[in-house]
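Participant: Build me a model from this:
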Amino acid sequence: MESSTLLGAERKKRTKSTIVMIVLGALIITAFIISMNTGFTRLSPLEVMRTLFGGGTAKQELILFEFRLPRIVISVMVGAGLALSGCILQGVSRNPLADPGILGINAGAGLVVMLFVSFFPTTTAAPVFLLPILALIGATFSAFLIYVLSYKKGEGLMPTPMLLTGIGVAAGISSAMIVLTLRLSPEKYQFVATWMAGSIWGSNWKFVTALLPFLIILVPLVLYKARVLNVLNLGDQTASGLGAPVERERLILLAAAVGLAGSCVSVSGGIGFVGLIGPHLARRLVGPKHQFLLPASALVGSLLVLVADTLGRVILQPSEIPAGILVAIIGAPYFLYLLSKTK
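Facilitator: Prediction:
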């Protein structure tokens, strides 16, 4: 009788989680459609539909296919990647405040991207496809520093030292970036300032193509490791007792988190707090099991970045507010709230 009750409760949780993810998917589709209609040059829903099926004018096709759609697709991809990265970091470190932006992983990726942009143009195809790889190198360097400085033998990753170390690394890298901007030309300085604010600057199909391989490889790997994350959440000793190779699995998951964050930052700029807010909201909706938490986090992150970017294009037309600023308006108070609740 007790077994059937537990099975019934488990089935209800799965049904609820599935419904939540369907609703999130519907909200993303709705925001996607609204974003296609929104901009300095407005397109009605009928004009959008007509253009999608090849019946629009040359101007409408240019606006929709060359300007809006790539940016919308990148917003969805970046939101999912950053939220998944944050969810992994929170699971591996058992630290609810872990986020690739707060921990300095995004800053490390940004430093290398900025160095590259400072010396090479990004208008040709080759640099565009190199950016995710270069960002990955910078993100890996930051993650390695944080891991080494916050790891304690016998106890694993220490949540509080990890957070403080990450904040310190992020501050140091940000200072180095500010110093480097003093040597930039006005045009490149404008680009770097926009990048640091978190603007979706990679807004053409070349950037979509450059980012897509990383997501195709890493997202299925992360979803496959959902059960491993559940075990790691129990603590190193318990996980080892259950037969999990803790260090190997932790390094694989950290590498996946760094890869997702670094590749996304290379085309989106320094958008922070998505990896913090996305997993927390998803956890409230579907619970702590990573089989549901990971896909729900990706959906919440996509919705968050897509809505922020759409609002940023609308609020101060014809000027734009970078999506990173709008996300930070929500994320900074939420971070302080979580910090006050964390013992």
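Participant: make it CA atoms for all contacts and neighbour counts henceforth
Facilitator: Fine.
Participant: Leaving out chain neighbours, which residue sits closest to residue 96?
Facilitator: residue 90 (5.4 Å; Cα to Cα, 6 or more residues apart in numbering).
Participant: Return the residues in contact with residue 174.
Facilitator: Going by Cα atoms under 8 Å, 6 or more residues apart in numbering, residue 174 touches 107, 111.
Participant: Which of the helices or strands spans it?
Facilitator: Assessed by DSSP states H and E, residue 174 sits inside helix 159-181.
Participant: what distance separates that helix from the middle of the whole chain?
Facilitator: Computed by Cα atoms, centre = their mean, to the nearest Å, the separation of helix 159-181 from the middle of its chain amounts to 18 Å.
Participant: Do I have it right that the residue nearest to residue 96 meets residue 97?
Facilitator: Yes - look at residue 90 against residue 97 with Cα atoms under 8 Å: they come within range, at 7.0 Å.
Participant: What strand or helix carries the residue most central in space within the chain?
Facilitator: Centroid-nearest residue in the chain: residue 82, 1.3 Å away (criterion: Cα atoms, centre = their mean). Applying DSSP H and E as the criterion places residue 82 in helix 69-93.
Participant: One more, so I can put them side by side:
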Amino acid sequence: MIHPAVLRKQRLLILGGFVFIILTIIIGMGMGYSSLSYNRLIPTLLGHGTFKEEFVLFSIRLPRIAITLLSGMALALSGSILQGITRNDLADPGIIGINAGAGVAVAVFFLYFPIKAGTFVYLLPLVAFIGAVLTAACIYVLSYSRKTGLQPVRLVLIGVGFSLALSGIMIVVISSAERSKVDFIAKWLAGNIWGADWPFVWALLPWLIILIPFTLYKANRLNLLGLNEPVAVGVGVSVEKERIVLLLTAVALAASAVSVTGGISFIGLMAPHIAKAFVGPRNQLFIPLAILIGGWLLLLADTIGRNIIGPDGIPAGIMVALIGAPYFMYLLLKK
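Facilitator: Next comes the predicted model:
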């Protein structure tokens, strides 16, 4: 039974999250290399703007904002799941190597499998998912012990090792590629929001529409998996089955996000912790809030990054890392 006061607090915080997101979207729509006057936003949204205003808003700003928001939500949810199933507060798809696995798969696909642009958009999340699943499976097998089950600390250490090894593989893969393609992969690695067009939004959206409700449905299972294994088994949870299903969910969310945003870490680490600090560790309470916080953090990082230095700005991945790396060190020392 959740206390009514905690539920009220959660609803107020969720409302506040929506307000922050809407304000950031409004600010982001007006700011950029081609500025758009704020008093022209509503007329342009209603179809009464000039050709330039409508092009800037509908073809450049809004798809990028949508991709950034959805990707931040997916990464935050993925981090929430990983922290729950591993019982490790340092788990994050970027830190434990899942993003790197997706990145290698995307790089190989992009460099060596020429394919039409229209099909490429929709195949990319699937390719990233395959790479991330293979990486996650290797990390899981090496972290698992028959006697003690999954070892959370070992999982993070092995994940970090895989991330470094895959980064080395990425360098080998791109060393013999064409210059133009190498530039793209380099921007991808830095977390540059490259899939800023409507087809990428439609490619990413179905993953979230399916997996967010599924994760909320499994929230109570996540609560039980967060306890020690004998307790979870004692209340009738099929620990390994639930863990694998939820791990695949986390991998799918992370892979679909990084396939269009590039290598972005720390969103999945920070958003769940901030949400838990507000409403506590119950998954039913903090996951909806973490999703909003993750979306807002990446949206804010991208909005700031693309307006600091024109015209290309600073990649969102670097902006997030500037905040996330010190936060990771703080958690590492604390835990």
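Participant: one step back: neighbour count: residue 90 and residue 97 of the first structure, which is higher?
Facilitator: Between residue 90 of the first structure and residue 97, residue 97 has the larger neighbour count (other Cα atoms under 10 Å), namely 26 against 23.
Participant: Quick check: the aligned residue for the more buried one in the second structure?
Facilitator: Counting by TM-score structural alignment, residue 97 of the first structure corresponds to residue 90 in the second structure.
Participant: Can you get me a residue count around the residue lying closest to that match once chain neighbours are set aside?
Facilitator: Nearest residue to residue 90 of the second structure, sequence neighbours excluded (Cα to Cα, 6+ apart): residue 269, at 6.6 Å. For residue 269 of the second structure, the neighbour count with other Cα under 10 Å is 29.
Participant: same question, residue 155 of the second structure
Facilitator: With other Cα under 10 Å as criterion, residue 155 of the second structure counts 22.
Participant: out of everything not next to it in sequence, what's closest to it?
Facilitator: residue 143 is the one closest to residue 155 of the second structure (Cα to Cα, 6+ apart), at 5.0 Å.
Participant: what comes up buried for the lengthiest helix in the first structure?
Facilitator: The single longest helix within the first structure, with elements called by DSSP state H, is helix 2-37. Buried residues in helix 2-37 of the first structure, counted by 16 or more other Cα atoms under 10 Å: 17, 20, 21, 24, 25, 28, 31, 32, 34, 35, 36, 37.
Participant: Including distance to residue 63 of the first structure, could these go into TSV?
Facilitator: Compiled in TSV, the buried residues of helix 2-37 of the first structure are given as follows (distance: Cα to Cα, whole Å):
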residue	distance to residue 63 of the first structure
17	37
20	33
21	31
24	27
25	25
28	21
31	18
32	15
34	14
35	12
36	9
37	10
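Participant: Would you mind checking which of those is nearest to residue 244 of the first structure?
Facilitator: Proximity of these to residue 244 of the first structure (Cα to Cα) peaks at residue 17, which lies at 26.7 Å.
Participant: matching residues in the second structure for stretch 168-183 of the first structure?
Facilitator: Residue span in the second structure matched to stretch 168-183 of the first structure, by TM-score structural alignment: 161-176.
Participant: follow-up on the earlier one: and the helix holding residue 174 of the first structure against the second structure, how far off on average?
Facilitator: Compared with the second structure after fitting, helix 159-181 of the first structure deviates on average by 0.6 Å (mean Cα distance after the TM-score superposition for the first structure).
Participant: need the next SSE after that helix, C-terminal direction.
Facilitator: helix 186-197.
Participant: what's that next one in contact with?
Facilitator: By Cα under 8 Å, 6+ apart, helix 186-197 of the first structure touches 110, 114, 117-118, 181, 201, 268-271, 322-325.
Participant: any idea what the residue nearest to residue 155 of the second structure aligns with in the first structure?
Facilitator: In the first structure, residue 143 of the second structure lands on residue 150 (TM-score structural alignment).
Participant: how about residue 147 of the first structure, secondary structure?
Facilitator: Classification of residue 147 of the first structure into helix, strand or coil gives helix, according to DSSP: H, G, I helix; E, B strand; the rest coil.
Participant: so it sits right up against residue 161, yeah?
Facilitator: No - using Cα under 8 Å, residue 147 of the first structure is not in contact with residue 161, being 9.9 Å away.
Participant: the more surrounded of these two?
Facilitator: Each of residue 147 of the first structure and residue 161 has its neighbours counted (other Cα under 10 Å); residue 147 has more, 20 against 16.
Participant: ok, now which ones touch the more buried one?
Facilitator: Residue 147 of the first structure touches 157, 162, counting by Cα under 8 Å, 6+ apart.
Participant: Quick check: the gap between it and residue 240 of the first structure.
Facilitator: Separation of residue 147 of the first structure from residue 240 of the first structure (Cα to Cα, to the nearest Å): 20 Å.
Participant: And for residue 263 of the first structure?
Facilitator: From residue 263 of the first structure to residue 240 of the first structure the distance is 32 Å (Cα to Cα).
Participant: Residue 58 of the first structure too?
Facilitator: Counting by Cα to Cα - residue 58 of the first structure and residue 240 of the first structure are separated by 61 Å.
Participant: These two: which has the busier surroundings?
Facilitator: residue 240 (15 against 10).
Participant: Identify the residue range in the second structure corresponding to the helix or strand harbouring residue 206 of the first structure.
Facilitator: Taking DSSP H and E as the definition, residue 206 of the first structure sits inside helix 205-224. Matched against the second structure by TM-score structural alignment, helix 205-224 of the first structure falls on residues 198-217.
Participant: Quick one: residues in contact with the matching stretch.
Facilitator: Under Cα under 8 Å, 6+ apart, the answer for stretch 198-217 of the second structure is 59, 63, 66-67, 70, 74, 77, 121-122, 125, 246, 249, 252-253, 256-257, 260, 283-284, 287.
Participant: That stretch vs the first structure, average distance?
Facilitator: Stretch 198-217 of the second structure sits 0.9 Å off on average (mean Cα distance after the TM-score superposition for the first structure).
Participant: Pull out the buried residues from that stretch.
Facilitator: For stretch 198-217 of the second structure, by 16+ other Cα under 10 Å, it's 198, 200, 201, 203, 204, 205, 207, 208, 211, 212, 215, 216.
Participant: any idea how far residue 36 of the second structure is from the last one?
Facilitator: To tie it back to what came earlier, the one meant is residue 216 of the second structure. Counting by Cα to Cα - residue 216 of the second structure and residue 36 of the second structure are separated by 38 Å.
Participant: Next: the fifth one.
Facilitator: For residue 204 of the second structure, the distance to residue 36 of the second structure (Cα to Cα) stands at 27 Å.
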